[in-house]
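[1] just coords:
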């Protein structure tokens, strides 16, 4: 008899068809089983490259106008969104509020399940409303199922403010995609552990979010070549990395690069401009500002 449970219609909730008794397998076979399942994920993400590319350009265009990138999700999806948002400032030198991660249930849900939080569409709407959204903002709703009420409520509120809305899910023809301007659907199929979307779905989601945020930063001039030149050195590891970046981008020696970084308050992009142009930090900052932060336009593309 067919099930009337809507979860049973989701590929991520289906049995994988192998009938595998996981506990009966040797550990080596279990490891191979999980790895084989993961091996398909990159190819499945590849099927979505056209819409991912369109999303990157749309996000970057809005961010260039002062907009923000907001990730919204529940459970694993929410944690991945918050993770992505938290990694952008140290990597690309952005202010903390430029990329935002919201998770159903608030910060406590990052480490513990908050019962019922994902089912509250009104909370999703209120959480994005609290950001004082503008038309320049982009809101990315993340839900492996493509049907989480919290995320649907957030996207509805975002659309009401004229934001660009993007859906990231791991099923097809989802309500989330229908509610968004752009729908990214990575059909990962059944999980090794039935319904455990922290597995293939989580991997696919991480790959998509990495691509969206990283390439938006590239379009905004946060890189030079493939160097993270907007990095600001705030600890010893980053100071060493910043010196290597400045040496590579400018051709200067390590001592000269370190001195320029010190004069540039640890900002690698400013230090490179100083060394290539032969000017002090104020003039380098002015040149970068005039070029919209595009180092290649200031010192030439290499």
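    Okay, I see it. Nothing here was measured: the structure is a model prediction, and the numbers come from that model.
[2] all contacts plus neighbour counts: C-alpha atoms, from now on.
    Noted.
[3] go through stretch 231-239 and flag the buried ones.
    231-233, 238-239 (16 or more other C-alpha atoms under 10 Å).
[4] out of those, which are inside helices?
    The helices, defined by DSSP state H, take in 238-239 from the buried residues of stretch 231-239.
[5] any chance of JSON lines for the buried residues of stretch 231-239, columns distance to residue 264?
    Listed next are the buried residues of stretch 231-239 as JSON lines, based on distance: C-alpha to C-alpha, whole Å:
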{"residue": "231", "distance to residue 264": "12"}
{"residue": "232", "distance to residue 264": "9"}
{"residue": "233", "distance to residue 264": "10"}
{"residue": "238", "distance to residue 264": "14"}
{"residue": "239", "distance to residue 264": "12"}
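[6] looking at the buried residues of stretch 231-239, which is nearest residue 21?
    residue 238 (46.7 Å; C-alpha to C-alpha).
[7] spatially, what comes nearest to that closest one if we skip its sequence neighbours?
    Among residues not flanking residue 238 along the chain, residue 232 sits closest, at 7.6 Å (C-alpha to C-alpha, 6 or more residues apart in numbering).
[8] test my guess that the one you found contacts residue 93.
    Yes: between residue 232 and residue 93 there is a contact under C-alpha atoms under 8 Å: 5.8 Å.
[9] how about the residue nearest to residue 238, what does it touch?
    The contact partners of residue 232, by C-alpha atoms under 8 Å, 6 or more residues apart in numbering, come to 90, 93, 238, 242, 265-268.
[10] pasting the second one now:
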């Protein structure tokens, strides 16, 4: 794996705030919020990079490929959140967007010691899904040096599998390894090195942009509505009913609900109800 000693980790730079433990609660909150306000601007600067990755993911998925996220710790957990919300939100099959976290499912709720340092397991975890050239793998690591992630992307490159990444440190091994890198420079954290803060927020915003835009390109959204969402709870059923009422100009809630439940999706209910 590529050496990480020849670049500066800005995410590990000292916090500009000193003696945080002496701050009043109000001042702590104001300063955290002040730092958070920098994140959206940092993501905005990365939009050209995000666009390039979204374009290639869309092309691959339209050709039958899948999207994989791979990360450790906070980055892995954020990946799990994004991937797990794609089926209910957009009605896509389980297994189209897959998140892999170092240490496995147990690592979602608790830290698994040394899992992120394993240079072999990332590729082994990807192989469990019979990964191939149709797929895209996006590595996520604030530092850009996580061995589990970097080595997995290196193996993907050897096997002609397209890769992207989301990192918060320019010039990192992860950026240099990925075909389509995204670098969101959020700078030092409020608490020195606590990348669950601004770096994690930037990763979440970027993941939202990637998955949402890809799903729009795949035709899973119409107008501004989630017409393919799964009707898995009363809130989503109610939302679906109101969309059906609007699109078919139906004033009777129960009639629209019956139509929706009969066809099982907003899209089908609207198509068949016209």
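    Happy to help now that I have it. Predicted model only: the values in this text are computed from it and were never measured.
[11] before we move on, the earlier item: of all pairs in the buried residues of stretch 231-239 of the first structure, which one is the farthest apart?
    Taking C-alpha to C-alpha, no two of those sit farther apart than 231 and 239, at 9.5 Å.
[12] what do we get in the second structure for residue 89 of the first structure?
    For residue 89 of the first structure, the aligned position in the second structure is residue 87, judged by TM-score structural alignment.
[13] also residue 128 of the first structure?
    If you follow residue 128 of the first structure across to the second structure using TM-score structural alignment, you land on residue 126.
[14] its match: how many residues sit nearby?
    21 (other C-alpha atoms under 10 Å).
[15] contacts only, for it.
    By C-alpha under 8 Å, 6+ apart, the contact list for residue 126 of the second structure reads 100, 152.
[16] wait, residue 145 of the first structure touches residue 12, no?
    Yes: between residue 145 of the first structure and residue 12 there is a contact at 7.1 Å, judged by C-alpha under 8 Å.
[17] joint contacts of those two?
    In contact with both residue 145 of the first structure and residue 12: 170-171, using C-alpha under 8 Å, 6+ apart.
[18] report the distance from stretch 255-266 of the first structure to the chain centre.
    On the basis of C-alpha atoms, centre = their mean, to the nearest Å, stretch 255-266 of the first structure sits 30 Å off its chain's mean C-alpha point.
[19] state the distance from residue 7 of the second structure to residue 230 of the second structure.
    Distance of residue 7 of the second structure to residue 230 of the second structure, given as C-alpha to C-alpha, to the nearest Å: 45 Å.
[20] wait, residue 26 of the second structure
    Residue 26 of the second structure is 41 Å from residue 230 of the second structure, by C-alpha to C-alpha.
[21] residue in the second structure paired with residue 172 of the first structure?
    With TM-score structural alignment as the criterion, residue 172 of the first structure pairs with residue 170.
[22] just say helix, strand or coil for the spatially most central residue of the second structure.
    By C-alpha atoms, centre = their mean, the second structure has its centre lying nearest to residue 207, at 2.9 Å. The three-state label given to residue 207 of the second structure by DSSP: H, G, I helix; E, B strand; the rest coil is helix.
[23] any idea what it aligns with in the first structure?
    Aligned partner of residue 207 of the second structure by TM-score structural alignment: residue 209.
[24] surely residue 272 of the first structure touches residue 251?
    No: shown here, residue 272 of the first structure and residue 251 do not form a contact pair, counting by C-alpha under 8 Å, at 9.1 Å.
[25] ok, which pair from the contacts of residue 232 of the first structure is furthest apart?
    Spatial extent of the contacts of residue 232 of the first structure (C-alpha to C-alpha) is set by the pair 90 and 265 at 14.8 Å.
[26] okay, the two: which has more neighbours?
    Counted by other C-alpha under 10 Å, residue 90 of the first structure and residue 265 do not tie: residue 90 has more neighbours, with 17 against 14.
[27] tell me the spacing between that one and residue 231 of the first structure.
    From residue 90 of the first structure over to residue 231 of the first structure (counting by C-alpha to C-alpha), the distance is 7 Å.
[28] for residue 23 of the first structure, same thing?
    Computed as C-alpha to C-alpha, the residue 23 of the first structure to residue 231 of the first structure distance reads 46 Å.
[29] now the strands for the stretch 1-150 of the first structure?
    Along the stretch 1-150 of the first structure, the segments classed as strands by DSSP state E, counting those that start in this stretch run 69-73, 99-103, 138-142.
[30] now those as TSV including distance to residue 51 of the first structure and mean neighbour count?
    Shown next, in TSV, are the strands of the stretch 1-150 of the first structure (distance: least, C-alpha to C-alpha, whole Å; neighbours: other C-alpha atoms under 10 Å):
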stretch	distance to residue 51 of the first structure	mean neighbour count
strand 69-73	17	28
strand 99-103	20	24
strand 138-142	13	30
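[31] lovely, talk soon.
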